[in-house]
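Participant: Just a sequence and a predicted model for now, questions to come.
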Amino acid sequence: MSSHTLSVKRLTAPEIRARKGKTPLVCLTAYTTPVAEILDEACDILLVGDSLGMVVHGLPSTIGVTMEMMILHGQAVMRGAKKAFVVIDMPFGSYESSPEQAFQNAVRLLKETGAQAVKVESGPTVHETIAYLTQRGIPVMGHVGLRPQAVNVDGGFKAKGRTAKERDIALQEARDSAQAGAFAIVVEGVAADLAGIITAEVDVPTIGIGASSQCDGQILVTDDMLGLFDWSPKFVRRYASLREQIREAALSYARDVASRDFPAQQETYFTK
């Protein structure tokens, strides 16, 4: 039997959509090949999020992320992921002006990375873009609630759904996204009751981030979950403390170099 026959089958958009109301979807962000390879075993979905602008490149928000950055990291993730369904964020400015602009950029993202779907943040006309893309063969994941790309309009990263108007907007945008053809919807930074209502109202899986366990799945920024930053949002549970472990490893290395304990004999080449 050839190695191709034994290869793992990658999850598909219809399979993700079919998980509505069933075993919760496990999702994390990925930006590099080795991390994608590690996460692939545990995850149903890997998101190449535009959060990479802040997490990897140290930008103050996601606004400065470019198509070229998304493509570079998308290619890296696809080299490491074998099983998980890979979604790539459309960066700010790449889809808002028209459905035609969105289609051209989505095609480029999928062609140049090999990712299986794109994600767009919600807005008054985004459902029209979702419909335009899905009708042309591009799977789309929606995103309602807190919108990182709207940080300048909102005045910061603020939770949504605390007023009646915000609740109505988030719910309607979720409905519109599902009706337009989105196969799943990220619900970010909303109260538990609103997350429950959205999940009950739409017929596609909801993936929560700061939106309670009532959603059909969960996603976190991997670097937050691994404890690589001093601060993380309220909704993050730290499953590791890698920042401190990396710091201690670097200090141990520095001590060994300074004392000439590294490299030792077993780490040194000798003439035969």
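Facilitator: All right, it came through fine.

Participant: all contacts plus neighbour counts: C-alpha atoms, from now on.
Facilitator: OK.

Participant: Show me where the chain has its strands.
Facilitator: 25-29, 45-48, 85-89, 117-119, 140-145, 184-188, 206-209, 217-220 (DSSP state E).

Participant: From the chain's centroid, how far away is the shortest one?
Facilitator: If I follow you right, that is strand 117-119. Distance of strand 117-119 from its chain centroid, counting by CA atoms, centre = their mean, to the nearest Å, is 10 Å.

Participant: For it, which helices and strands make contact with it?
Facilitator: For strand 117-119, the elements it packs on are strand 85-89, helix 99-113, strand 140-145, judged by 3 or more CA pairs under 8 Å, 6 or more residues apart in numbering; DSSP states H and E.

Participant: Just the buried residues of it, please?
Facilitator: Across strand 117-119, burial judged by 16 or more other CA atoms under 10 Å covers A117, V118, K119.

Participant: The structure to be compared is supplied as follows:
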Amino acid sequence: MSIHQSNIKRVTTHQLQAMKERGEKISMLTAYDYSMARILDNAGIDVLLVGDSASNVMAGNETTLPITLDQMIYHASSVIKAVKRAFVVVDIPFGSYQGNSSEALRSAIRIMKEAGAHGVKVEGGSEIIESVRRILTAGIPVLGHLGLTPQSIYKFGTYTVRAKEEEEAQKLIEDAKLLEEAGCFGIVLEKIPAELAGRVAREVSIPIIGIGAGPEVDGQVLVVHDMLGITHEFKPRFLRSYADLNAVITQAVSAFIEDVKNKDFPNEKESY
């Protein structure tokens, strides 16, 4: 663990802002359960995102849409119990904030009160700005999310790179500035051209976290199951696998099965 990490007892939005200002990159991974969150926090991760990607990696759904607010609160409260240092942000799931700013505020308050989260994340720009403003009035930190917004997958019809055309790129820049003006503490940019992401990071003063958005942003986020090689099916260009836990776990389970079948486990030392 580096010196600056050990000096920070608890990461806050203030410290994330300071990291951007001094040019220190922000590290961010997803977490959905106590055991994994504890490992990630002990390793020194800056931000943990309790992502609605739990719908995919934990529940086996094709999209993020089915996961409910109650389920997100369950995952978030499990993560919070493990964390001593990282800033924990929780996705408000699809259908719990769009189109109704009162419902958005209720959802955010439930996440903060029942899970003990440090902030919430919402997808979209001008379309949801009233919800963002309403949540911020309650003093709840909000992380924006622009570019490929998985909750809108049926609108896009594809998971390909967003904002390649000038019109969509211009709207993304305007939305980023709108979220900054509203008071968001940062924005996730997903799967957009690196040049555009770099421009957004330079033109707004709040931290910009990329996923498939190139190196010129203020930090990077990946889904932990993808980064650790637990899932093998998902191999986008932006993903770097840092381990092959799928193979490690398969090997361990195979050895256990073999030892049980061969009556090698448990042995005398492992028995009472």
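Facilitator: Nice, I can see it. None of the values given here were measured: they were computed from a predicted structure.

Participant: Quick one: map A250 of structure 1 onto structure 2.
Facilitator: When structure 2 is aligned by TM-score structural alignment, A250 of structure 1 is paired with V253.

Participant: what about K82 of structure 1, how many neighbours?
Facilitator: By the criterion of other CA atoms under 10 Å, K82 of structure 1 has 18 neighbours.

Participant: residues contacting the residue most central in space within structure 1?
Facilitator: Central residue of structure 1 (CA atoms, centre = their mean): L47, 3.1 Å from the mean position. Contact partners of L47 of structure 1, counting by CA atoms under 8 Å, 6 or more residues apart in numbering, are C27, L28, T29, A30, V86, V87, I88, D89.

Participant: Same check on D40 of structure 1?
Facilitator: By CA under 8 Å, 6+ apart, the contact set of D40 of structure 1 is L46, G80, A81, K82, K83, A84.

Participant: Repeat the analysis, applying 10 Å as the threshold.
Facilitator: By CA atoms under 10 Å, 6 or more residues apart in numbering, the contact set of D40 of structure 1 is 27-28, 30, 34, 46, 77, 80-86.

Participant: same deal with I128 of structure 2?
Facilitator: I128 of structure 2 sits next to Y97, Q98, G99, N100, S101, A104, V122, L179 when contact means CA under 10 Å, 6+ apart.

Participant: Return the residue of structure 2 aligned against H143 of structure 1.
Facilitator: When structure 2 is aligned by TM-score structural alignment, H143 of structure 1 is paired with H145.

Participant: hang on, I meant G189 of structure 1
Facilitator: In structure 2, G189 of structure 1 lands on K191 (TM-score structural alignment).

Participant: Now that match: closest residue in space that isn't a chain neighbour?
Facilitator: G212 (4.4 Å; CA to CA, 6 or more residues apart in numbering).

Participant: aligned partner of the one you found in structure 1?
Facilitator: When structure 1 is aligned by TM-score structural alignment, G212 of structure 2 is paired with G210.

Participant: How about the contacts made by its match?
Facilitator: Residues in contact with G210 of structure 1 (CA under 10 Å, 6+ apart) are 145-146, 159, 187-192, 195, 218-220, 233-236.

Participant: Ok, G53 of structure 1 next?
Facilitator: L59, P60, S61, T62, I63, G64, V65, T66, M69, M70, P91.

Participant: Go again with 6 Å.
Facilitator: L59, T62, V65 (CA atoms under 6 Å, 6 or more residues apart in numbering).

Participant: Just the buried subset of those, please.
Facilitator: T62, V65.

Participant: What subset of the contacts of D40 of structure 1 is buried?
Facilitator: Buried members of those, counted by 16+ other CA under 10 Å: C27, L28, A30, L46, V77, G80, A81, K82, K83, A84, F85, V86.

Participant: V202 of structure 1: which of the residues you listed is nearest?
Facilitator: Each of the buried ones among the contacts of D40 of structure 1 was scored against V202 of structure 1 by CA to CA, and C27 proved nearest at 19.3 Å.

Participant: Surely that closest one and E41 touch.
Facilitator: No. Contact between C27 of structure 1 and E41 fails when scored by CA atoms under 6 Å: they sit 11.2 Å apart.

Participant: What does the residue nearest to the centre of structure 1 correspond to in structure 2?
Facilitator: Using TM-score structural alignment, L47 of structure 1 pairs with L49 in structure 2.

Participant: Quick one: map K82 of structure 1 onto structure 2.
Facilitator: For K82 of structure 1, the residue aligned by TM-score structural alignment is K84.

Participant: From Y269 of structure 1, how far off is the nearest residue to Y253 of structure 1 once chain neighbours are set aside?
Facilitator: Nearest residue to Y253 of structure 1 in three dimensions, chain neighbours excluded: F262, at 7.8 Å (CA to CA, 6+ apart). Per CA to CA, to the nearest Å, F262 of structure 1 is found 13 Å from Y269 of structure 1.

Participant: Just want to know which of these two has more residues nearby.
Facilitator: Per other CA under 10 Å, whichever of F262 of structure 1 and Y269 has more neighbours is F262, with 15 against 7.

Participant: Just give me the match in structure 2 for the more buried one.
Facilitator: For F262 of structure 1, the aligned residue in structure 2 is F265 (criterion: TM-score structural alignment).

Participant: so its match touches D259, yeah?
Facilitator: Yes. With contact defined as CA under 6 Å, F265 of structure 2 reaches D259; the gap is 5.2 Å.

Participant: just the helices in structure 2 please.
Facilitator: The residue ranges that make up the helices of structure 2, judged by DSSP state H, are 3-7, 13-21, 34-43, 54-57, 69-82, 101-110, 129-137, 153-156, 166-182, 194-203, 224-227, 245-261.

Participant: Which one of those lies nearest to E216 of structure 2?
Facilitator: Minimum separation from E216 of structure 2 across the helices of structure 2 (CA to CA) falls at helix 194-203, 4.6 Å.

Participant: Next, the angle strand 186-190 makes with the closest one.
Facilitator: If you take axes from the mean of the first three to the mean of the last three CA atoms, to 10 degrees, helix 194-203 of structure 2 sits at 170 degrees to strand 186-190.

Participant: Superposed on structure 1, what's the mean shift for helix 194-203 of structure 2?
Facilitator: Its aligned residues in structure 1 lie a mean 0.7 Å from helix 194-203 of structure 2 after superposition (mean CA distance after the TM-score superposition for structure 1).
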